[in-house]
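Chemist: Pasted the sequence and its predicted model underneath.
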Amino acid sequence: MINTLRLLLWPFSLLYGLVIAIRNFLYDKNIFKSQKFDLPVIVIGNLAVGGTGKSPLTEYLIRLLRDSFKVASLSRGYGRETTGFIYVETTDSFTKVGDEPLQFKTKYPEVTVAVCEDRVEGVKRLKDTHDVIVLDDAFQHRALTPGLSILLFDYESLFKPRLLLPAGNLRDSFTQRKRADLIIITKTPSSLSEEKKTAAVKRMAVNANQQILFSSLSYGSPYNIFNASETKDDLLNQESDILLVTGIANPKPLLNYLEGKCHKIELVSYPDHHSYTEKDMEFIVKKYTALSAKNKIIVSTEKDLQRLRKFLNNPLLSNLPIWIIPVEACFNEEDSRQFTSLILNYCHKKVK
């Protein structure tokens, strides 16, 4: 059925591919102008639609840079109901600034977080008061030329067909990977063999001047949605049933992490950036109540937390054990050293 649908959508993918090929050609030939800035501008992006781990890597960069530089994170603010340039505050709603920027600001309140659909305008507003600007999900925003471009690929998708939208999930041609300075294969299994790493590198067919690294996801101690200071390392155990509630692009890595740590897992999955409703809350409560175990909990993500906040005073949820599991990008020792060296050398060289 899926193959048949892809075949039916293939003509539309060809048309889409023609449009983006013309657009990229016009930028490559400098017919469409692209602006470059003097300060360090780091772009994080991907070619596929969602789910490659951009947010954990953005946070990784924030933690790496915040002690040495005045850092700003700039995002589009996907899903917000506003337009234009906005500084994100911890008291904002996700409908004003988007869930991911609000997550960044909540976790790192000392760092400037801003949203603007026009990245060039956003950088102009930030450049005079910041040393480094990190742009989340801006690889396709070619009106801006980054100083350092980081492109992410989800390991699981590496060996799947490379099809453009709508037949596939690529929003830009795979050939555009050549524009990246650094390619990171994300969500790699911790036990990935050197042989499989070599196969992945070969599959990417990078240029001689491109560096390729591997990262994975690391999950932290769950914390209570009503009290972030309350954490429990022993929350996940074989006597517990878990209702996993997500509105993210790819819940599979988290699902895989939870499997084997509890008696039973039931997934309630909504689309990425889903705006939760009262009806959703009623459904979640119903699914939780139906779990048979004596010990049962609801688990969700930090990204979902930004969209669940408006229900924290709702009587439906007030007595429920809802826990948030934080996630971070991590590298092995050698790749961590290389990544840190690349980023810090670039920033120190550009910052006067």
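Modeler: That came in fine, so what should we check first?

Chemist: Please count neighbours and contacts with C-alpha atoms only from this point.
Modeler: OK.

Chemist: so where do the helices sit in this structure?
Modeler: 2-28, 54-65, 94-97, 99-107, 119-126, 194-204, 252-258, 278-290, 302-308, 333-350 (DSSP state H).

Chemist: okay, those in JSON lines with distance to residue 217 and mean neighbour count next?
Modeler: Shown next, in JSON lines, are the helices of the chain (distance: least, CA to CA, whole Å; neighbours: other CA atoms under 10 Å):
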{"stretch": "helix 2-28", "distance to residue 217": "29", "mean neighbour count": "14"}
{"stretch": "helix 54-65", "distance to residue 217": "8", "mean neighbour count": "19"}
{"stretch": "helix 94-97", "distance to residue 217": "24", "mean neighbour count": "22"}
{"stretch": "helix 99-107", "distance to residue 217": "17", "mean neighbour count": "23"}
{"stretch": "helix 119-126", "distance to residue 217": "28", "mean neighbour count": "18"}
{"stretch": "helix 194-204", "distance to residue 217": "17", "mean neighbour count": "13"}
{"stretch": "helix 252-258", "distance to residue 217": "8", "mean neighbour count": "14"}
{"stretch": "helix 278-290", "distance to residue 217": "26", "mean neighbour count": "14"}
{"stretch": "helix 302-308", "distance to residue 217": "14", "mean neighbour count": "22"}
{"stretch": "helix 333-350", "distance to residue 217": "13", "mean neighbour count": "14"}
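
Chemist: how about those in JSON lines, adding distance to residue 88?
Modeler: Shown next, in JSON lines, are the helices of the chain (distance: least, CA to CA, whole Å):
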{"stretch": "helix 2-28", "distance to residue 88": "31"}
{"stretch": "helix 54-65", "distance to residue 88": "15"}
{"stretch": "helix 94-97", "distance to residue 88": "6"}
{"stretch": "helix 99-107", "distance to residue 88": "7"}
{"stretch": "helix 119-126", "distance to residue 88": "13"}
{"stretch": "helix 194-204", "distance to residue 88": "36"}
{"stretch": "helix 252-258", "distance to residue 88": "27"}
{"stretch": "helix 278-290", "distance to residue 88": "26"}
{"stretch": "helix 302-308", "distance to residue 88": "13"}
{"stretch": "helix 333-350", "distance to residue 88": "24"}
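
Chemist: want to compare, so here's the second one:
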Amino acid sequence: MRKLRLLLFPFAGVYYLVTLTRNKLFDAGILASKQYDVPVICIGNLSVGGTGKSPMTEYVTRLLKNNYKIATLSRGYGRTTKGYKDVAATSLATEVGDEPLQFAQKFNDIDVAVCENRQVGIATLLNKKQTPEVIILDDAYQHRKVTPGFTVLLTAYNDLYSNDYLLPAGNLREPRSGSQRADVIIVTKCPGYLSKEEQHKIKSNLQPTERQQVFFAKIAYDDCVYSKSGSAQLHSLKVHNVTLITGIANPKPLADYLSSDGLSFEHKSYGDHHNFSSSEIAELEKLDCILTTEKDYVRLRPQLKMKHLYYLPIKVEFLSDNQVFDKKLLDYVASFREE
């Protein structure tokens, strides 16, 4: 498949010229980009596919929410609605998108909103009676009409943007030079141990600017699985015939983790943000026990009546230097209170 995509290099050249020109126009101020008087944090990537934006958004939310009123703003990928919408824990994924709904159900003390136009979304949030003190933009790296105050660029350990090509030959949404807009770069989905030598090689490969710092993080899995009736130890599922259902960009790390933990399961993999049809739901209802991801769970739970439907939460853990990252972010947000 990769070799076939390489045949599309001439089209990638056209895409390169279009995206490079667009970025140059924004950099030169010919295309307007709006700045704000509140901290705006952007979390995104250069590529299509999963780099762990949602767990990183949750990490930043947890870091700040006890001291600031937080709002997250996403496009709401896969939703059937348009325009600005506030997201409640009772919203449907089809109306607001699965990841924003996941945020709303997990954090009841923050504002969660979706809007494909980030300027409109930010303006609406800032016109609320209780104005957010910090706005976190989820997956908005290419949304140049907003100039964030702090930008976090994610790249997956096994799929570094420095080794990739532009669409359609590769998975990059814009040229690699776009990485220079980031304040920090985080290599996500790393193995649990990564030697200093390998970290140095990756940093050299990414070629950060002098002002950019590179961090390394892994995905950590919860000890328990969760359902509408509560939590249970992952090992307790061994008494069932478990089917792993995934609608994410790269389910392999999750499947590998479950296998390494000794869980026996069948795996049904669907496309990222998959909307399950009525016939697919009917087939899933026949299964004994379903284990899924958290964002798949928010889509499946309203449709499935089965008793044994569980999800396994994940979170970001830094391999080291998390205090350095936390301080950089906290100092940026605190600087607005000092003005």
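Modeler: Arrived safely. Here the structure is a predicted model, which means the values were calculated and not measured.

Chemist: Which among the helices of the first structure is found nearest to residue 75 of the first structure?
Modeler: Closest to residue 75 of the first structure of these is helix 99-107 (CA to CA; 6.7 Å).

Chemist: Now do that closest one: everything it contacts.
Modeler: Helix 99-107 of the first structure has contacts (CA atoms under 8 Å, 6 or more residues apart in numbering) with 55, 59, 75, 77-79, 88-90, 92-94, 111-115, 273, 302-304, 306-307.

Chemist: go on, stretch 345-352 of the first structure?
Modeler: So stretch 345-352 of the first structure is contacted by 38, 39, 40, 131, 132, 148 (CA under 8 Å, 6+ apart).

Chemist: give me that answer again for 10 Å
Modeler: Stretch 345-352 of the first structure has contacts (CA atoms under 10 Å, 6 or more residues apart in numbering) with 38-42, 65, 68-69, 131-132, 147-148, 339-341, 344.

Chemist: The nearest residue to residue 65 of the first structure once chain neighbours are set aside: neighbour count?
Modeler: Once flanking residues are discounted, residue 65 of the first structure sits nearest to residue 71: 6.9 Å by CA to CA, 6 or more residues apart in numbering. Neighbours of residue 71 of the first structure under the rule other CA atoms under 10 Å: 24.

Chemist: Could you report the distance from residue 71 of the first structure to residue 119 of the first structure?
Modeler: Relative to residue 119 of the first structure, residue 71 of the first structure is positioned 16 Å away (CA to CA, to the nearest Å).

Chemist: Repeat that for residue 334 of the first structure.
Modeler: Distance from residue 334 of the first structure to residue 119 of the first structure, by CA to CA: 33 Å.

Chemist: Residue 182 of the first structure now?
Modeler: For residue 182 of the first structure, the distance to residue 119 of the first structure - CA to CA - is 20 Å.

Chemist: what do you get for residue 167 of the first structure?
Modeler: 28 Å.

Chemist: same deal with residue 140 of the first structure?
Modeler: 11 Å.

Chemist: Could you do residue 46 of the first structure as well?
Modeler: For residue 46 of the first structure relative to residue 119 of the first structure (CA to CA), the value is 16 Å.

Chemist: Tell me which of the helices of the first structure sits nearest to residue 227 of the first structure.
Modeler: Across the helices of the first structure, closest to residue 227 of the first structure is helix 302-308 (CA to CA), at 12.2 Å.

Chemist: For the closest one, grab the matching residue range in the second structure.
Modeler: On the second structure, the counterpart of helix 302-308 of the first structure by TM-score structural alignment is residues 294-300.

Chemist: Quick check: the matching stretch compared with the first structure, mean distance?
Modeler: Stretch 294-300 of the second structure: mean distance to aligned residues in the first structure after superposition is 0.7 Å, counting by mean CA distance after the TM-score superposition for the first structure.

Chemist: Now do that stretch: distance to the chain's middle.
Modeler: Here the centre of stretch 294-300 of the second structure is set off from its chain's centre by 15 Å, with CA atoms, centre = their mean, to the nearest Å.

Chemist: Quick check: the aligned residue for residue 163 of the first structure in the second structure?
Modeler: By TM-score structural alignment, residue 163 of the first structure lines up with residue 165.

Chemist: ok, its match - contacts?
Modeler: 5, 6, 9, 12, 16, 47, 171, 172, 173, 174, 175, 176.

Chemist: quick one: which of the residues you listed is nearest to residue 83 of the second structure?
Modeler: Of those, the one sitting nearest to residue 83 of the second structure (CA to CA) turns out to be residue 173, at 23.2 Å.
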